[in-house]
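Trainee: predicted model and sequence below, questions to follow.
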Amino acid sequence: MPMMSTMKVSGRDKIFLAFNYSFVILAFVLVAYPVIYMLSASISDPKLVGSGEMWLLPKGITFEGYERVFQNKSIWTGYGNTLLYTVVGTAINLFVTLPAAYALSRKDLSGRHFFMGMFIVTMFFGGGLVPSYLLVKELGMVNTMWAIVIPSAASIWNIIVCRTFFQTSIPKELQEAAQIDGSSNLRLFVSIILPLSMPIIAVMALFYGVGNWNSYFSAMIYLNDAEKYPLQLVLRQILVLQEMSAMAGGTIDASTASALNNKAEIAALVKYAVIIIATAPIIAIYPFLQRYFVQGVMIGSVKG
């Protein structure tokens, strides 16, 4: 029989492993519990949720909250608008971020430290809301999709992350070989750099996509037409209207108090359903891109 070598685990190692497992389990509980609670609360009897009887698994299952949300036709319009803003915005984000990061990673770019310094300054100082609005207005982008996707076309932090990836993960020998073969900088970037950069492209697409999906402030500032509202802004309106309806009332008697209490419970049910509806697409997509975090910078590394 082949001899199997066993590694002796010391007492300190056991304590270290126990601490690690305890920390991982605690972190999982802290992250998973709010998600499970929101999902359960969205399909549970609001009376049981409000009284605290439902604390993890659903009780008194009801889908009234989802029915009330999806009966609103503006939900589907908001979904379409958000999908459009997310796809177009993420494409613009990648189109701006990746070339800028690659250019800043090249040592033969004259003045790259100056440009990088100017980029970093914008992380600490901004023009403010009023000047930004006036700029968007002068460019004729108010109440258009471009007011949502153009002002946030690039994130300086993401440019720095991509620049670091290009500097550490793309062998300069590949660039030198391509230049010797007569390749232009554009062809080098498109044919060699981008195919080797799929992990960072996937990560950036995820970061930008989540940001564009969850964005609502720019739409609230620049959009006037409700038909152009993204999902987040539509859901915000629904939630505000539900809460205002629940708080509305005149003379308080027994029947009125009961009706107001019922409206408040429905408003809470709708609130949980709104949260699930807004986050479900991102949660569904994330597992398909998460593997790129594991592969990381090893793809495209020097072999041999």
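Mentor: Done, it's in.
Trainee: only C-alpha atoms for contact and neighbour calcs from this point on.
Mentor: Noted.
Trainee: count the residues that sit near residue 218.
Mentor: Look at residue 218: counted by other CA atoms under 10 Å, it has 15 neighbours.
Trainee: residue contacts, it?
Mentor: 147, 148 (CA atoms under 8 Å, 6 or more residues apart in numbering).
Trainee: right, and the helix or strand after the strand or helix carrying it?
Mentor: Using DSSP states H and E, residue 218 maps to helix 217-222. Moving toward the C-terminus from helix 217-222, the next helix or strand (DSSP H and E) is helix 231-247.
Trainee: next up, a structure to set beside the first:
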Amino acid sequence: MVVKRSLGEKIFDSLNIIFLTVCSFLFLYPMWYVLVSSFSDAYAIASSRVTFWPVGFNFNAYKLVFEDARIWEAYGNTLFYVGAGTAINLVLTTLGAYPLSRRNLDGKSFFMAFIVFTMFFSGGLIPAYLNVRELGLFDTRWALLLPGAISAFNLIVMRTFFQGIPDSLIESGKIDGANDIKILLRIVLPLSMPVIAVMTLFYAVGHWNSWFAAMIYLQDRSLYPLQLILREILIQSSAQNMLSGATQDEVFRISESIKFATIIVATLPILVIYPFLQRYFVKGVMIGAIKE
């Protein structure tokens, strides 16, 4: 049966389409501008002649970016921080969330209140810096991996999901003689792939975008992640270091394009995989919305 739509409904739908089209353009254009600027001449960028298409199309900026050893070294560091950091995050978050999801845990309310407290209050940057230094983590890779090993918010999200697993499954495992470790590995985790995927995504994206902790805790440039190198190029104009031996005019003609090319190189992996993982972001929000 076809329901005839009124004129008001058609107008409303048309306005919605127009509004969403405008919003989509506003969201996508900044990224498109960065992309076309990375292929454009610096003078065209400075004179605001770059809008929708590259002006003075060239690959010089990308050539210099890929020839810079700092970029590749930082890429390797970032991949290590994402891989190792996400693994540590998942293990510790899972080990913390499972016992907190069990009803028979003594002092569960106290522990949860303590964890929630840390979401609203912290010692601040200086105590955190002193703590990292006194623990011997300063200027090491561990300074980026251990201090933020567990996110209180993600812990609560995972705990909420674990609470949704029927108690009868846990009890059946105990009847068969399984201890808590076996129950976690053989019953809980196989049923928790959605929340594990969500946590993997949240933690991995966080590590990929992280630069502030590296700026505070690292002095050895060989340990810098990609985002910190990108910050130097954008803010401190260190793109000129890629152009040693070039004239001042040549430096200007390419330095602006290098900034945009570096942004594309740094964000391209996330842009490629995000459309395939977007549904997990939505699922993560819904998982945390369930209240016991």
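Mentor: Yep, it's here. Note that the structure is a prediction, hence the values are computed from the model and not measured.
Trainee: circling back to that earlier point, average offset of the helix holding residue 218 of the first structure relative to the second structure?
Mentor: Once the two models are superposed, helix 217-222 of the first structure sits on average 1.5 Å from its counterpart in the second structure (mean CA distance after the TM-score superposition for the first structure).
Trainee: what does stretch 14-28 of the first structure give?
Mentor: Per aligned residue, stretch 14-28 of the first structure averages 3.6 Å (mean CA distance after the TM-score superposition for the first structure).
Trainee: the first structure: matching residues for stretch 32-47 of the second structure?
Mentor: Under TM-score structural alignment, the match for stretch 32-47 of the second structure in the first structure covers residues 36-51.
Trainee: start and end residues in the second structure for the helix holding residue 218 of the first structure, please.
Mentor: Helix 217-222 of the first structure covers residues 212-217 of the second structure once aligned (TM-score structural alignment).
Trainee: any idea how far the match of stretch 32-47 of the second structure is from the chain center?
Mentor: On the basis of CA atoms, centre = their mean, to the nearest Å, stretch 36-51 of the first structure sits 25 Å off its chain's mean C-alpha point.
Trainee: list the buried ones in that stretch?
Mentor: 37-49 (16 or more other CA atoms under 10 Å).
Trainee: just the terminal-to-terminal distance for it.
Mentor: 18 Å (CA to CA, to the nearest Å).
Trainee: which parts of the stretch 51-200 of the second structure are helices?
Mentor: 60-67, 69-101, 108-120, 125-134, 142-145, 152-163, 167-175, 180-183, 193-209 (DSSP state H, counting those that start in this stretch).
Trainee: now do the buried residues in the second one.
Mentor: Buried residues in helix 69-101 of the second structure, counting neighbours by 16+ other CA under 10 Å, are found at 70-71, 73-83, 85-90, 93-94, 96-101.
Trainee: swap in the first one?
Mentor: Judged by neighbour count using 16+ other CA under 10 Å, the buried positions of helix 60-67 of the second structure are 60, 61, 62, 64, 65.
Trainee: OK, contacts around the residue mapped onto the fourth one from the first structure?
Mentor: Under the alignment (TM-score structural alignment), residue 64 of the second structure pairs with residue 68 of the first structure. With contact set as CA under 8 Å, 6+ apart, residue 68 of the first structure has these partners: residue 270.
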